[in-house]
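> The sequence and its predicted three-dimensional model are supplied below.
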Amino acid sequence: MLDIFLTTKDATATPIWLVRAADLKVWCAEHAGAGAAWVETSGFKAESGKVLLIPDGSGGLSGAVLGLGDGSDPFATGALVGALPVRTYRLAGNLGQAAENAALGFALGTYSFTRYSGKPREYPRLVLPDGIDGEEIGRIASAIFLVRNLINTPTNDMSPADLADAALTVANAHGARTKIIVGDDLLTENYPMVHAVGRAAEIAPRLIDFTWGREDAPKVTLVGKGVCFDTGGLDLKPSSAMLLMKKDMGGAANVLALAALIMGAKLDIRLRVLIPAVENSVAGNAFRPGDVLKSRKGISVEIGNTDAEGRLILADALTEADSEAPDLVIDMATLTGAARTALGPELPPFYTDDDALAADIAASATAASDPLWRMPLWKPYDAWLDSKIADVNHVSDGAFAGSITAALFLRRFIDKSKAWVHFDIYGWAAKPRPGRPVGGEAQAIRALYHLLKRRFG
């Protein structure tokens, strides 16, 4: 459990009231006197994430009020950590189902990326509300911090080799069995598109593969895009588009964090994790627009644009995932700008042709306050990937439906799996919100963890 949490009651803990803007007058009526007068004097309006410290008669602190605005942000408590003096607090009143998110939001507010600058600091502590599992909240917060740290680390310290080391740390912590295929061994073991995308980089491409859990348990395989930096290849990105490309391994980061949650909770799953880790670089041996690559599945792929490299490495990994006919394959990738154009940075789309799975994911997303939106695998667009010289082109020649056609390309590499779902995530918080600073961000893993606990817990 995180050391910011206390599980025992503390009579000296300072109360924090969570108040919606529409309920502020009611709160003032219930706390008539100095507290209500101070709210009026300060001009506090209970806007989301705003914190008001309530003084006592001797100049000390009697409590704090956190504004919730319209109540739409479940993690507004993330604003508390930076606004409160270091001491022990409790959440006042009956929070009901909001208590779990309130505790998680408080934990998320303690995050900062300090690898290169900044100093460790002391944080206020929170007495957990009744019925809240501090161990579980700690696991979830730690998984989110793992995602953020991995994505925020620049590529000079998060190369394919460093990403493999990070994966080994997660796997070894839970006794998983690991295998890593590096460089030209990818050709020997038939991962030709992973090799082709990563071969121009100074640090060799690799496939990270680990398994955990009893062999006869339901099989769940996670596949994460691990492009540690994306120049665009010979279809070179402009410099402005390269600035955030350290985050192009966000799918791998989220998959590792989800795996850590699954193993930490000891879910009854035969878990397998596959992460193709590469840099998409420029050199004389880089793959080219117009090349035809052979895939692990045997499908020949014409390269329409070297800046659409993620789906190539995922295709080889998905083929291997599919070979075991698992009960569920989940792939996660920072795949297309089209997904951001359609839904923005905070609402990742997902694709599946399993309606029951889609309904379960939607329900879990709501329950976990982890927003997701189903998008269609619109089969008529599959023809947009036709090639005159190969089995398929990996991109269409038009500007429309880029996230859908990417998902349709990946769908070609799934045959045997009982269910498959693809998440086109952003992996980055573009604007600060309470407990969610600008930088790398976990997306979809809380919803997926909720789903897997329900199905296999």
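Right, received. Where do you want to start? Bear in mind the structure is a predicted one, so any value in this text is a computation, not a measurement.
> going forward, measure contacts and count neighbours with C-alpha atoms only.
Fine.
> can you map out the strands along the stretch 1-150 of the chain?
For the stretch 1-150 of the chain, the strands defined by DSSP state E, counting those that start in this stretch cover 5-6, 14-19, 51-55, 61-67, 88-91, 125-127.
> nearest to Ala141, of these?
Minimum separation from Ala141 across the strands of the stretch 1-150 of the chain (Cα to Cα) falls at strand 5-6, 12.0 Å.
> dropping in the other structure now:
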Amino acid sequence: MSLVFAAPDPAAIPVHVIEQDALEDWLKDQPEHIQGWVAANGFAAGLGSSCLIPSEEGGIAMVLAGYGTAKARSRGRFHLASIAAGLPEGTYQLSDLAEDRLEEEALGWLLSGYAFDRYRAQKPAVAKLVAPDDIQALRAEAIAAGEALTRDLINTPASDMGPADLEAACADLASNFGAEMSVIRGEALLEQNFPMIHTVGRAADQAPRLIDMHWGNEGPTLTLVGKGVCFDTGGLNLKPGSSMGLMKKDMGGAATVLGLAHMIMALELPVQLRVLIPAVENSVSANAYRPGDILTARNGLTVEINNTDAEGRLVLADALALGAEDEPDLMISMATLTGAARVAVGPDLAPYYSDDSAFSGALEEAATRVADPVWRLPFHAPYEAMIEPGIADLDNAPKGGFAGSITAALFLRRFAGDAPYAHFDIYGWNPTPAPARPKGGVGMGARALLEALPKMLDL
């Protein structure tokens, strides 16, 4: 799988992108045989439709790509990717597409070439695109590669993506870009004061660990923290089978952070990047942590365990406390943290929390520009009392069922210190196939963040 553009080719097949209400005018300028062919094939330029025009030699002279209406396009993204997926092998070049749509559609075309084929042969798109002149081709390729890394990590089952395998994936990424990486494993977590990471992961066969990667020596400091729960049984508060089936994706925060890190390093952004990933498996064993236990986190706060299935915020808390000690210019956590976020916004939006209106403004402007939708939710201070059980400083699973994503975000904020902080409560999974986004693991929010970072950090 190679998600790169084709080399410039004067023989590349032109793809004419035609909006529905522009088809009639476009046809007026075409020879009669093309007009007749289009009519015979019933091509009306509906969104996602296509018409291959034959050449005299029996090949393809051109492709007509239906671009529908603005209303139809507003209901999705990467519209040309579905057309790319159906084209025969060859080299193609976009034509007649507005400049402000080029980057999104070119990236979507690249991503149509993604397929998760580790366990079974798949059929990704084979149509190669010549990079449009008005886009940054290397940037699009770096983004596609980072997204593919995220998808591969999420799609891999826990049998091949446990904490040790996630560590190996981090090591490969670090090696590829000359980053430094250290890992604290097993009992050493207790010795070096990461008690909650150790507690959550101690019941599993593979030891819990904290992965710490550094890259870059100049520029503002950026710390990314990703939840790396490689499988979540729920612990002693065991999940039902219907809820456990997708828990290989519970390391989707770590996968998305690593995909974003790949993009940042490949593009050589002038930042000092730190990536922290607490990698654990939340398992059931005689030494599993229990409801009612009280843990003391790295920063000294005590946490009452009212549900062992609310483990992600525990491992993130120790990692955030470590990240805060360096007082970075910006710290961001990403996690597949709560079902409440899915109920609130569904699987397609990346909900996030930030108290910084400048951060939110930059992010949402960027998200619209790169078709990576996000939605701001509030750090609602009046709900702080909901995470304070009385017997300890914090409750990891407030009773009542209200505001589950918000209370989780408030919990995490207690460990971020004074660092400017944002939290993403992502889903990390695409349940329904869509253009450039097959069913399975998917990055959420990473492309928006990459686009916004220069403004956020004054790069």
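Ah, there it is. Quick caveat, the model's predicted, so the values are computed rather than measured.
> what's the TM-score here?
Put the two chains on top of each other and the TM-score (TM-score structural alignment, normalised by the length of structure 1) is 0.95; 454 aligned residues with a Cα RMSD of 1.8 Å.
> and the strands of the stretch 1-150 of structure 1 as CSV, adding mean neighbour count and distance to Leu377 of structure 1?
Listed next are the strands of the stretch 1-150 of structure 1 as CSV, based on neighbours: other Cα atoms under 10 Å; distance: least, Cα to Cα, whole Å:
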stretch, mean neighbour count, distance to Leu377 of structure 1
strand 5-6, 20, 44
strand 14-19, 21, 42
strand 51-55, 20, 44
strand 61-67, 21, 41
strand 88-91, 22, 44
strand 125-127, 23, 45
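> To Arg272 of structure 1, which of those strands lies closest?
When those are compared by Cα to Cα, strand 5-6 sits nearest Arg272 of structure 1, at 32.3 Å.
> What is the mean deviation of the closest one from its aligned residues in structure 2?
Strand 5-6 of structure 1 differs from its equivalent in structure 2 by a mean of 2.5 Å after superposition (mean Cα distance after the TM-score superposition for structure 1).
> That strand - contacts with which helices or strands?
Where contact means 3 or more Cα pairs under 8 Å, 6 or more residues apart in numbering; DSSP states H and E, strand 5-6 of structure 1 is packed against strand 125-127.
> what's the matching range in structure 1 for the longest strand seen in structure 2?
Ranked by residue count under DSSP state E, the longest strand found in structure 2 is strand 272-282. Under TM-score structural alignment, strand 272-282 of structure 2 corresponds to residues 270-280 of structure 1.
> one step back: what comes up buried for the longest strand of structure 2?
Across strand 272-282 of structure 2, burial judged by 16 or more other Cα atoms under 10 Å covers 272-282.
> pretty sure Ala365 of structure 1 is touching Ala358, no?
No - if you go by Cα atoms under 8 Å, Ala365 of structure 1 and Ala358 don't touch, sitting 10.4 Å apart.
> show me the contacts for the counterpart of Ser182 of structure 2 in structure 1.
If you follow Ser182 of structure 2 across to structure 1 using TM-score structural alignment, you land on Lys179. Neighbour list for Lys179 of structure 1: 208-210 [criterion: Cα atoms under 8 Å, 6 or more residues apart in numbering].
> one step back: dump the buried residues of strand 272-282 of structure 2 to CSV, plus distance to Gly390 of structure 2.
CSV is the format used below for the buried residues of strand 272-282 of structure 2 (distance: Cα to Cα, whole Å):
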residue, distance to Gly390 of structure 2
Gln272, 40
Leu273, 38
Arg274, 35
Val275, 34
Leu276, 31
Ile277, 30
Pro278, 28
Ala279, 30
Val280, 29
Glu281, 29
Asn282, 26
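> Give me the distance between Arg447 of structure 2 and Met263 of structure 2.
According to Cα to Cα, to the nearest Å, Arg447 of structure 2 and Met263 of structure 2 sit 9 Å apart.
> Same question for Gly66 of structure 2.
In this view, Gly66 of structure 2 and Met263 of structure 2 are 31 Å apart by Cα to Cα.
> and if you look at Gly46 of structure 2?
Look at Gly46 of structure 2 and Met263 of structure 2: by Cα to Cα, they are 34 Å apart.
> Check Ala72 of structure 2 too.
Distance of Ala72 of structure 2 to Met263 of structure 2, given as Cα to Cα: 31 Å.
> how about the strands in the stretch 251-400 of structure 2?
272-282, 294-296, 302-304, 330-335, 350-354, 374-377, 394-395.
> contacts for the second one?
Okay, so that is strand 294-296 of structure 2. Residues outside strand 294-296 of structure 2 that contact it (Cα under 8 Å, 6+ apart) are 195-196, 302-305, 392.
> what do you get if the cut-off is 10 Å, keeping everything else the same?
Here strand 294-296 of structure 2 makes contact (Cα atoms under 10 Å, 6 or more residues apart in numbering) with 193-196, 199, 289, 301-306, 314, 318, 391-396.
> now that strand: which residue numbers in structure 1?
Strand 294-296 of structure 2 corresponds to residues 292-294 in structure 1, going by TM-score structural alignment.
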